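Novice: Take a look and give me a structure for this.
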Amino acid sequence: MTTIVSANLNGIRSAAKKGFFEWIATYSPDFFCVQELKAQAADMTPQFLAPAPYVGHFHYAEKKGYSGVGVYSKRQPDSVRIGFGNDEFDAEGRYVECDFGDLTVISLYCPSGSSSEERQLAKFRFMESFLPHLQSLRDSGREIVICGDWNIAHQEIDLKNWKSNKKNSGFLPEERAWMTRIFDELEFVDVYRKLYPEATGDAYTWWSNRGQAWANNVGWRIDYQIATSGIAATADSASIYKEQRFSDHAPLTIAYR
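Specialist: Reported below is the predicted structural model:
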């Protein structure tokens, strides 16, 4: 059994203070992928870099207090790739790829477009650039699990208030169609949806800090593990951890045989 956790931390220092690493130590997944470090290399403590028995590999944003991703594993990867080859988005610290035998584990943080029209246009540029990279990953023939905050709710059942969000970033028709291409054309698998095709409120992984979104479970499912068909077929179970709050996102765990 291989367990993989994906968690947007909304700041690794903040999440650590809230007990994230203690939870990981108790839970002990084989791999865990984190997004939104909001830290530079100089900010990373020994606990952040290598919480025993894990080793970590990271992609930091050039801008301080922004973005950043990491992959933690219990053994050193065979190879590590930082960034996916796009200068604009590699400067933002959005991609780490680690190979372990026949398996590739990736931590991904897709841009959000909610703050401005400028950022939405950047998100569209990311989508256009990242799709060919996904194609090359698929064509590699390796088994791949991409963990991350994709900042897109794919279907109506993936967010509470879908009707009022049809013109908002994260649920735009263009964004949803792009994800459909990932599943239908590139044949990647949305592993949580494969296991729980009709889950609604239990599936949410992010809640706005505005209003009473958390208290009323007005959430979105924007954190995914998207995998090649071979390893996706071995997925046994998935869970979203909500007993403690480490950030505005909840960790997503999937167990693979």
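Novice: C-alpha from now on. contacts and neighbour counts both.
Specialist: Will do.
Novice: just the helices in this protein please.
Specialist: Taking DSSP state H, the helices of the chain run over residues 12-17, 20-27, 46-49, 87-90, 117-139, 173-184, 191-195, 229-232.
Novice: Return the residues in contact with the residue at minimal distance from the centre of the chain.
Specialist: Centroid-nearest residue in the chain: Gly148, 0.8 Å away (criterion: C-alpha atoms, centre = their mean). Gly148 sits next to 6-8, 33-35, 107-110, 223-225 when contact means C-alpha atoms under 8 Å, 6 or more residues apart in numbering.
Novice: Second chain to compare with the first, below:
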Amino acid sequence: MRVITFNTQGIEQAADNGFFDWMIQQDADVVCLQNLKAKEYQLDGDRYHPEGYHAYFFDAFEDGFSGVALYTRHLPKAIMTGLGFEQCDFNGRFIQADFDKVSVSSMTVPSGLRSDEAQASKMEYLNLFMGHLKKTLRKRREFIFAGTFNIAHRPIDLSNWYVNQRVSGFLAEEREWIEEVLGEMGYVDAFREINKAERQYTWWPDYNRAWNLNEGARLDYQLTTANLRKTVKDARIYRDQRFSEHAPLTIDYDIDI
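Specialist: Here you go, the predicted structure:
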């Protein structure tokens, strides 16, 4: 099974930049998109419904804000939207497709870069999402949580990490959160399970210098339940084209969906 996750920063902009032309060549089973900045009714054309894929959307309440989507080659058994708390559901931040052996979600954690209030809201979101992750461990199936977590886990995941320790995305409390998820709770960072290389980033600020010098952060993940650890076969970040400030992350799993 091949899963791609990508933060579009506006699905219409990403389409203009060639994302769907690239996507249909990837032979992915599930494509997880975030930050659509558009509603489902605005995306009813063939451009956003490539042949061979079922498309599912969870809109944000406000126009031009967030929103997530799943594109699946196989018909899911069920689709779930939202997590039952306002920060997620009002802003369209979570959608999940259930298949026979595994559930795959497209999700996003809010950024805290704008202000202290935004950071406090982000930490509240992470604490609420932690509750969902704990409930997930009691279920008798496997899960892949794919999307933008807006946290660089370790120094290897952020350029110039030393001077960014007081910047949202690399704060001690954020790294402690993800360390608990990947440590005590037993979830797996699928990318790092197979790719240990340095300077493997999925986001670069919106200016050419950072992109050209590869000065960025790894903010996009596929976190899986522990039993999927040994199924991870390949992991890569696509940098040959730029569809948004983020890059698509592709993981191949030895799973028959």
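Novice: sorry, back to before: mind listing which of the contacts of Gly148 of the first structure are in strands?
Specialist: Among the contacts of Gly148 of the first structure, the members found in strands (DSSP state E) are Ser6, Ala7, Asn8, Cys33, Val34, Gln35, Ser107, Leu108, Tyr109, Asp223, Tyr224, Gln225.
Novice: Between the residues you listed, which sits nearest Ile152 of the first structure?
Specialist: The nearest member of those to Ile152 of the first structure, counting by C-alpha to C-alpha, is Asp223 at 8.3 Å.
Novice: Okay, the closest one and Glu174 of the first structure: tell me how far apart.
Specialist: Computed as C-alpha to C-alpha, to the nearest Å, the Asp223 of the first structure to Glu174 of the first structure distance reads 18 Å.
Novice: Same question for Asn86 of the first structure.
Specialist: In terms of C-alpha to C-alpha, Asn86 of the first structure sits 21 Å off from Glu174 of the first structure.
Novice: same deal with Gly101 of the first structure?
Specialist: Remark: distance between Gly101 of the first structure and Glu174 of the first structure (C-alpha to C-alpha) = 36 Å.
Novice: Can you point out the buried residues in stretch 205-225 of the second structure?
Specialist: For stretch 205-225 of the second structure, a neighbour-count test (16 or more other C-alpha atoms under 10 Å) marks 211, 214-225 as buried.
Novice: can you list the residues that contact that stretch?
Specialist: With C-alpha under 8 Å, 6+ apart, stretch 205-225 of the second structure has contacts from 5-6, 137, 142-153, 157-160, 169, 186-191, 199-204, 245, 249, 251.
Novice: Same check on stretch 113-124 of the first structure?
Specialist: In contact with stretch 113-124 of the first structure (C-alpha under 8 Å, 6+ apart) are residues Cys110, Pro111, Ser112, Asn168, Ser169, Gly170.
Novice: switch to 7 Å and redo it
Specialist: Under the contact criterion C-alpha atoms under 7 Å, 6 or more residues apart in numbering, stretch 113-124 of the first structure has outside partners Pro111, Ser112, Ser169.
Novice: of all the buried residues of stretch 205-225 of the second structure, which two lie farthest apart?
Specialist: Between any two of those (C-alpha to C-alpha), the greatest distance is 32.1 Å, for Trp211 and Thr225.
Novice: how close does the aligned residue in the second structure for Leu9 of the first structure sit to Lys134 of the second structure?
Specialist: Matched to the second structure by TM-score structural alignment, Leu9 of the first structure sits across from Thr8. According to C-alpha to C-alpha, Thr8 of the second structure and Lys134 of the second structure sit 28 Å apart.
Novice: More neighbours: which of those two?
Specialist: Thr8 (25 against 12; other C-alpha atoms under 10 Å).
Novice: what residues are up against that one?
Specialist: Ala14, Leu33, Gln34, Asn35, Leu36, Ser244.
Novice: now the residues you listed as TSV including distance to Lys77 of the second structure and neighbour count?
Specialist: Listed next are the contacts of Thr8 of the second structure as TSV, based on distance: C-alpha to C-alpha, whole Å; neighbours: other C-alpha atoms under 10 Å:
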residue	distance to Lys77 of the second structure	neighbour count
Ala14	29	19
Leu33	20	29
Gln34	22	30
Asn35	25	26
Leu36	24	26
Ser244	31	22
